[in-house]
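Undergrad: requesting a structural model of the entry that follows:
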Amino acid sequence: MSNLLLFSGPAVEPVTIAEAKAFLRLDTADDDALVAAAIVAARQACESFTGRALITQSWQLYLDHWPERDITLPRPPLQSVTSIKTFDADGVGATLDPATYWVDASALPGRVRRRSDAVWPSPGRDVAGIEVTFVAGYGDSWNDVPQSLRQGILMTVANFYEYRDALHPVTLPAPIGALWQPYRLVRL
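TA: The predicted model follows:
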């Protein structure tokens, strides 16, 4: 079994408040907090829909045991693996030497493979005995995110803004889904 936790979220959003206000045709700062919250919610909706990390963020993947072949790292695109640790029965972590594994950041999703001559220690606890910390996302700037994902986020912000009362449930409009669909990860 595995468990994925956000360790450090994005420092910026893929759409600026100024961009969103221009898209919404807002001139005043009256709704800046509402627009900012809608941007965060729209990014989270996009990440949930696509299964990807948009802006650089750190994640921790916990595993109960070593997989037979590769450790698959969700939330592509993978930028790097920060560390791989195993924990003993007392919860004390030991970091693996990076020379014992390969990182394939070009795969979707990214993956880690043990080198054939390496021996990885067995975790000393049965639950979450292995921790993989990794960095994912298109980059540090909103400019690194593909334009169709950003456009869909702007459209989602507009949808959230227009239907912000609780009386209208918000669903993903078809044009937004069409923009995000090419980036959606499909599990086989």
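
Undergrad: contacts, neighbours, all on C-alpha from now
TA: Fine.

Undergrad: what does the strand or helix carrying residue 160 contact?
TA: If you go by DSSP states H and E, residue 160 is part of helix 147-162. Under the criterion C-alpha atoms under 8 Å, 6 or more residues apart in numbering, residues 14-15, 20, 23-24, 34-35, 38-39, 42-43, 46, 170, 172, 175-177, 179-180 lie in contact with helix 147-162.

Undergrad: one more, so I can put them side by side:
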Amino acid sequence: MMLIEETTVPQSALPVGLFKEHLRLGSGFSDDGLQDGLLEGFLRSAMAAIEARTSKVLIERDFALTLSAWAEPGQQPLPVAPVSAVAEVALLDRTGQEHPVNAAAWRLRPDMQRPVLLATGSGLPAIPQAGSVRLRFLAGFGPDWSDLPSDLQQAVMLLAAHYYEYRHETQFDGGCMPFGVTALIERYRSLRIGRGLV
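TA: This next block holds a predicted model:
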């Protein structure tokens, strides 16, 4: 399985101004935007860390998932949520030649924890020998910062502020998240049992 992020979070969707207020940085000075690039980096890092812990995509983006086999003949769980649309399912033969699958052969079952691509018939199309299947889909709570639930907004701010505060710290701390962030994201984490998700 290979998941590729095909688009990134646009700069306009990042709440740099709100983050400055959260950090209580001064405003109205001539060098007001001097740290914007740095603050943007901390926000992106915090969002990436939270997405990795929760398997939730915060700001809407396009993804491509490539598989060599279906998880089950009639359904394929998607590795991130929430998924709002599956744009394409294509079979790739051993030479890389693409064969689009008719959209009538599958449908998306949206779910906040485990979205699934379902076959509308007896099963999903057979993957060619030594080939693969590629799914393109749109995932995320929405295109804007305001589309995120308030607890996830707060978690991003807290973690980005933590990164900002300890930006010169080089000692390894085991990769622990601050307790407040962990508490805020806990309800979004998927319970993993074996190879599947619950």
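
Undergrad: circling back to that earlier point, restricted to helices, list the contacts of helix 147-162 of structure 1.
TA: Secondary structure assignment by DSSP state H places 20, 23-24, 34-35, 38-39, 42-43, 46, 175-177, 179-180 of the contacts of helix 147-162 of structure 1 in helices.

Undergrad: so the residue nearest the centre of structure 1 versus residue 109 of structure 1, what's the distance?
TA: Most central in structure 1 under C-alpha atoms, centre = their mean is residue 53, positioned 2.8 Å from the mean C-alpha point. To residue 109 of structure 1, residue 53 of structure 1 is 11 Å away according to C-alpha to C-alpha, to the nearest Å.

Undergrad: so what sits against both of those two?
TA: Joint contacts of residue 53 of structure 1 and residue 109 (C-alpha under 8 Å, 6+ apart) are 75, 76, 77.

Undergrad: which residue comes closest to the aligned residue in structure 1 for residue 91 of structure 2 once chain neighbours are left out?
TA: Mapped onto structure 1 by TM-score structural alignment, residue 91 of structure 2 lines up with residue 86. The shortest distance from residue 86 of structure 1 to any non-neighbouring residue, by C-alpha to C-alpha, 6 or more residues apart in numbering, is to residue 130 (4.5 Å).

Undergrad: just say helix, strand or coil for the equivalent of the one you found over in structure 2.
TA: Correspondence of residue 130 of structure 1 to structure 2, assessed by TM-score structural alignment: residue 133. Recorded secondary structure, residue 133 of structure 2: strand (DSSP: H, G, I helix; E, B strand; the rest coil).

Undergrad: before we move on, the earlier item: what span of structure 2 lines up against the helix holding residue 160 of structure 1?
TA: Against structure 2, the aligned range for helix 147-162 of structure 1 is residues 150-165 (TM-score structural alignment).

Undergrad: how far does that stretch sit from its chain's centre?
TA: Mean-position distance between stretch 150-165 of structure 2 and its chain equals 17 Å (C-alpha atoms, centre = their mean, to the nearest Å).

Undergrad: buried ones in it, by neighbour count?
TA: 152-164 (16 or more other C-alpha atoms under 10 Å).
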